Structures are given as C-alpha cells and as structure tokens.
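Peer 1: Quick check, what structure comes out for this input:
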Amino acid sequence: MVARTDAAEPSRAAIEAAALWQAQLADEDCDEEDRRAFRHWLQADPSHETAFDRMSAFAGKLADRDPVERDALGLVLTRAPLRRVPAILLLAGTAAALSWLGAGNPAIRSRIADRQTTVGEQQRMAMAQGDRLVFDSDSAADLDDDDRMVTLWRGGVQASVAKAREQAFIVRTPQGTARALGTQFSVRVHDGVTTVSVVKSRVEACARASGGACLVLMPGQAARMDGSGIRRLADIDPAAEQAWADGLLVVDDLPLVQVLARLNQYRTDPVHYSAADLQGLHVTGTFPLTDPDRALVSLQAALPIIVDRGGQGGDGAVSIRRR
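Peer 2: Here you go, the predicted model:
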C-alpha cells in the first residue's frame, strides 16, 4: 500500500471516488474484479488512501437516518445537474449515502467515470496494450489498463483489439460482459440494455442474469443482454457498424424514425416528430453523425418530409413532418 503523508490532501474528485468505492465494497455484488480494481485505484495516488479513510469514517453517520430521507437523496443524485453532484454528495455524508444507493448504479457511476463524452462528441484513445477505442456520443466508461478492461456505464464504444496472448480484452456493463476472441466489435448501453455487435472475428458475450449464460458471436452477429438474460438479435452489416466510429451513419432501407433516433443521440436539442406521421418512410444512404443538421438537409431532399426549424412560438426547436 502506498504510504500516506500529511501533504496528500485529496481532491474533490478523489473524495467522490472514495465514496463510490466505499459503497461498491459493501455491495453484495462486489466480486474479485471489483476488489482488484479498488486496490489499483488505492495505490495510484497517496491522496486516494486519505480520501478512502475519511469516507470510511463517515460510514456510520447516516445509519439511523429515516429511509424516506435516503430515498429522497437517491432521487436528487440521479436527477441533479452534473455540476451540483459533488456538493450534494458532501452534504449528504457521501459514503454512507451511496452505500444505500449502490455504487453500481449507472446513473451515479456514469457521472464521475474516467472517460466521458458530451452529446455530439466522439473520442478516440489507445489503451496500454494497444487496444484502440472510439467512444460514441454521450458515453461514460471507466478504464483499467492493468486488467485490460473497459466498464461501460452509458453510451457506446467500438474496440479494435490488439493481439495479446496472456490477457483477454473485456468490456463490462451493468448487464454483462463482452470478451474479445478476435479484433473488432461494438458495445452499447441504453435504458438497462446492452447490445454487442461484432465487426470482425469473434466475441463471447455473457449476461449477468440467467446464471451467466453466454453466446459466441461471429462477424455480422449481435446480441442483447438485459435483466432476463441474453438473446441473439437480427444480423447486422459489419461495414455499417464500423462506420459510426468514423462519424458516419450508414443505413440500408431503415425506417426514418430509427434514423432520426440515432441522429438525436448527437443533438443537444432533439428533433421532434410523430412516429405515426412518418410511418412507412425508409432511408438508404450515408449521413454525417457529427453534423446532424447536414444530415437533416439530405433527408429532406430525399424524402417527402418538411424540416421545420422555427419551432412552436419561434423557440428554435426542430421538428419534422410528412410533406
């Protein structure tokens, strides 16, 4: 363990992380991977041990607090603007409060994750063993180079995996894991569902539910993991799946409403539309994900739709209706 000195004053970020580790270690789902990741974090900086000791001292302070107050805290933490979360955590007693909420709560963990992207942003990076990652718009993940693992809390990541005989590359989500048996695949987390899509070679996807049932996926195959287990999805186009990491949305006869839903993931002001009004309209083509306004211009030119940029009452909101 790293020796602590008086000068190792923890930052606000270290205190928040210590609170989450305090909660994670107390959680019944905490496993050896979690404990190994905790030791890695603890030894990374002397201030981490200081922060963890302080949070441990808080652990009993809220033990007698009314359950209604704890539930209210959980509601505040999951709904509060990100900039206010640190203050809320400190006012609440942080560690003990999060112990009740559960450190594995994606809504909380995603707020202080190692790697985060904003709406409309993609990020590229490389891990220590050469694995290359592209994070999609509005994503949050924790990275562990030592264990060659990405824990994806929100959004999407595409991994191009380097060859390594000794240690497998793994993407972990709240719903399960995806272990690379080859080179390139994507993982996406949304609304309690994890989707794994294989571009090249093979991936073993294992659900947390249903006793850890697994599927080995080949190129062009996809699977869904949720609270009920894992199941195969319809086959995908590997080239189209690979394209999003290059900022392109490639579709072939896809319903317009699905195209708009994907573009909305890159917009801070989502496009408004009625799915019933646009029913029956399908799209084939290539569109820029990182420039969704230009994509809307192309859609309007190709389909019998009107893109209204005035909004109701001149509020500037964008809406689409059938022409």
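
Peer 1: C-alpha from now on. contacts and neighbour counts both.
Peer 2: Noted.

Peer 1: Can you list the buried residues in the longest helix along the chain?
Peer 2: In the chain, taking DSSP state H as the definition, the longest helix is helix 12-26. Buried residues in helix 12-26, counted by 16 or more other Cα atoms under 10 Å: A14, I15, E16, A17, A18, A19, L20, W21, Q22, A23, Q24, L25.

Peer 1: now the other sequence, so there's something to compare against:
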Amino acid sequence: MNDGERPTTLDEAAEWYVRRDAGALDAAEEALFRAWLMQPANRTAYEEISRTWDDLGRIPRPRLSMAAPRPDGIRRLPLRGHRPRSSRVRRWAAAAAAVVATVVAAGYAFDLPMRLEADAMTATGETRTVPLDDGSTVVLNTASAIAVDYSRERRRIRLLRGEAVFTVAKDAARPFVVAAASGEAVARGTVFAVRKEDEAATVTVLESRVGVSYPAAGRTAVELSSGETIDYSRRGLGELRAVDADAATAWRRGKLIFVDRPLGEVVAELNRYHSGRIQIIDGSIGSHLVSGVFETRNPLQALDVIEQTLGLHSTRLSGLLILLHH
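Peer 2: Coordinates of the predicted model:
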C-alpha cells in the first residue's frame, strides 16, 4: 500500500489477522478489533483473509528471534509470545498483511466471471501461444487473459488482464484492434505488444506500425513505428518514446532484462512471475539500480542474485512471503 493511500477493507482485515496470529494485540487493541469486526463488510473480509491464509500451504511458525541473520542472510520472525517492540510488530505485520490482501485480490481478479468472459488465459508464471481463426497468433504472458470478438467488419481482441504479443495476419477488409483499459491499438502491420495494468496500458511495436487511440484524452490516434512505445491512462496519452522492443518482450524467450532499473520496479516485475509476494520493507533500498538478465521461470533465483549483488537480506516465510531489507 502506498504512503498516504487509504487502506482497503482487505488491507485492514489482513493486518488484523497477521497481528492477532502473532499475539501482538494488547487488551485495548483486542477491544478495537472486536468493534471493527462488528461491521458485516469487515467480518466478510476477515473471514476471506483467514480462509486464504489457511489455503496458502499452512505457513509454518517462524523460529526464534531476529537478532542475528543466519549464514545464508535469511532472518526469522519471533515466536508467538516473544513480543518485540510495538513499532517492529507493526512493521512486519503491515508487510505480511500486504501479501495476504494481494493474494485475496488476485483470487478475485481471476474469479468465475473472468473465466467465463475470457477465451484464453494463463496462470502465474505461464506463457501460452494462442492461434486465431484468421491465422494471427497471440502469445500470452504470465497471469493474462483475452476475449476474442471477430466479425465480418473487424477483428477485435480485448486484453482483460496482463500482457500479450500479437502477430497479425493481413486482412485489409477487417482491421485488427486490441482494446485495453479504455483505449485501442489498431494494427497497421504485423507484430506489437500490449500490457494492461489496472486502468492503464502500454503499447510497444516490434514490427511495422500501430495506431493508438485513447478517446478520453480527446486526441486523434498516435501512430507508432517499430521500436516505439506509448502509455495511456486516465491522465491521457503519454509521450511517444523509443524502446528496445525485443528486450521489452524478452519474456517470450523466458528472460527478463533490466538495465539500470530501480529495485522497486524490478521487484514489481518479479512479482508477476512469482506465486507469492516479494515485499520491500526498507524504504532506503527501493531506488538501488539493478542490471541483469534473469529467468522468468525462477524469480527467486533472480532475487538471490540481486540480494548478493546489492548486499541485501531477506526474511522468508516459506516461498510465499519474502521481505527484502538491508
């Protein structure tokens, strides 16, 4: 959760759950929790968090104190009953709560309505090539979904979630359109990528040209050529800029390529391929720059290399929750 951003009900429920599970509440805080739980929406969220936590592999109780790191650099949280200072409890609880809320939210994102709406989708860490009726192909990246709507007049794909590369078969009579986050990309040639994140999207052209429009921005379509990319969101169309399109879509080859990228951005990208959650809990390290080529199929190995290179440590609760810090 970003600084200054109001917590959601799931965020609040997750933090209450983690702090209570750690035995970190005094009598007054327990009374506040009971009052909070009286609200039906809060109780529903708390029960969902509880079920999700139980389903996530039965995370084991952490061992002993955090006073000293182990030889591998991994620290462990204290046992129930060994209560550290309140500020420290809150810090760890907030980080743990973030992953629980994220996992629950992800579960909602791929619920039955989306499964019914999607014509093709991928799980976390999976990629898939989808052939279309007209000879075009779609390569779906991790945790992505599309809906296909072909007619006599046009070929329209809706990117419901995630990222995909489209290789378009020529058909002058039927434009090929990819809709994502209230904008559209219209193929003028062959190969381009679209990535959707909430209400924003990025279009990157690998071959030929693509027209990008975002009606809410009140501008005519912007035309991109090979090696160019553009973002759009509720703020409108961004600036057209040059990009190494092959590197940006290296995930098709099972690679992630970073060149002087802030650690915060790198961790966010690794999280797309990891079934758990990697969380930076030390604000001083998020801007550290990272360069390297990593495997999409093993994000934790990438994290190990980053830790060694930057001199960082991690606290790991099974493979699910990883807290990154100095």
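
Peer 1: May I have the TM-score of the superposed chains?
Peer 2: Scored against TM-score structural alignment, normalised by the length of structure 1, the superposed chains reach a TM-score of 0.61; 220 aligned residues with a Cα RMSD of 2.9 Å.

Peer 1: follow-up on the earlier one: what's the first helix or strand after the longest helix of structure 1?
Peer 2: Downstream of helix 12-26 of structure 1, the first helix or strand assigned by DSSP states H and E is helix 32-44.

Peer 1: That next one to helix 12-26, inter-axis angle?
Peer 2: 150 degrees (axes from the mean of the first three to the mean of the last three Cα atoms, to 10 degrees).

Peer 1: What helices and strands are in contact with helix 32-44 of structure 1?
Peer 2: helix 12-26, helix 46-58 (3 or more Cα pairs under 8 Å, 6 or more residues apart in numbering; DSSP states H and E).

Peer 1: So for L73 of structure 1, which of the ones you listed sits nearest?
Peer 2: helix 12-26 (14.6 Å; Cα to Cα).

Peer 1: Pull up the aligned stretch in structure 2 for the closest one.
Peer 2: Counting by TM-score structural alignment, helix 12-26 of structure 1 falls onto no part of structure 2.

Peer 1: Pull up the aligned stretch in structure 1 for stretch 258-272 of structure 2.
Peer 2: Going by TM-score structural alignment: stretch 258-272 of structure 2 matches residues 251-265.

Peer 1: for stretch 127-141 of structure 2, that is, sorry about that
Peer 2: Taking TM-score structural alignment, stretch 127-141 of structure 2 hits residues 122-136 over in structure 1.

Peer 1: Any idea how far the matching stretch is from the middle of the chain?
Peer 2: 14 Å (Cα atoms, centre = their mean, to the nearest Å).

Peer 1: Buried ones in it, by neighbour count?
Peer 2: Under 16+ other Cα under 10 Å, the buried positions of stretch 122-136 of structure 1 are Q122, Q123, M127, D131, R132, L133, V134, F135, D136.

Peer 1: hmm, who's touching that stretch?
Peer 2: 117, 121, 137, 145, 148, 155-162, 164, 245, 247 (Cα atoms under 8 Å, 6 or more residues apart in numbering).

Peer 1: ok, which pair from those is furthest apart?
Peer 2: Most distant of these, by Cα to Cα, are E121 and A164, 29.7 Å apart.

Peer 1: Of those two, give the one with the bigger neighbour count.
Peer 2: E121 (18 against 11; other Cα atoms under 10 Å).

Peer 1: how about the helices of structure 1, start to end?
Peer 2: 12-26, 32-44, 46-58, 67-79, 85-92, 95-101, 106-109, 238-243, 256-264, 292-302.

Peer 1: tell me which residues of the last one are tucked away?
Peer 2: By neighbour count, with 16+ other Cα under 10 Å as the criterion, the buried positions of helix 292-302 of structure 1 are P292, D293, A295, L296, L299.

Peer 1: Can you tell me what the fourth one aligns to in structure 2?
Peer 2: Using TM-score structural alignment as the criterion, L296 of structure 1 maps onto L303 of structure 2.

Peer 1: related to what we said a few turns ago, for the longest helix of structure 1, packing partners?
Peer 2: helix 32-44, helix 46-58, helix 85-92, helix 95-101.

Peer 1: in the superposition, what's the average offset of the longest strand anywhere in structure 2 relative to structure 1?
Peer 2: The longest strand of structure 2 (DSSP state E) is strand 155-167. Mean deviation of strand 155-167 of structure 2 from its aligned counterpart in structure 1 after superposition (mean Cα distance after the TM-score superposition for structure 1): 1.3 Å.

Peer 1: Just tell me the aligned range of that strand in structure 1.
Peer 2: So strand 155-167 of structure 2 sits over residues 148-160 in structure 1, by TM-score structural alignment.

Peer 1: Right, I'll call it a day here.
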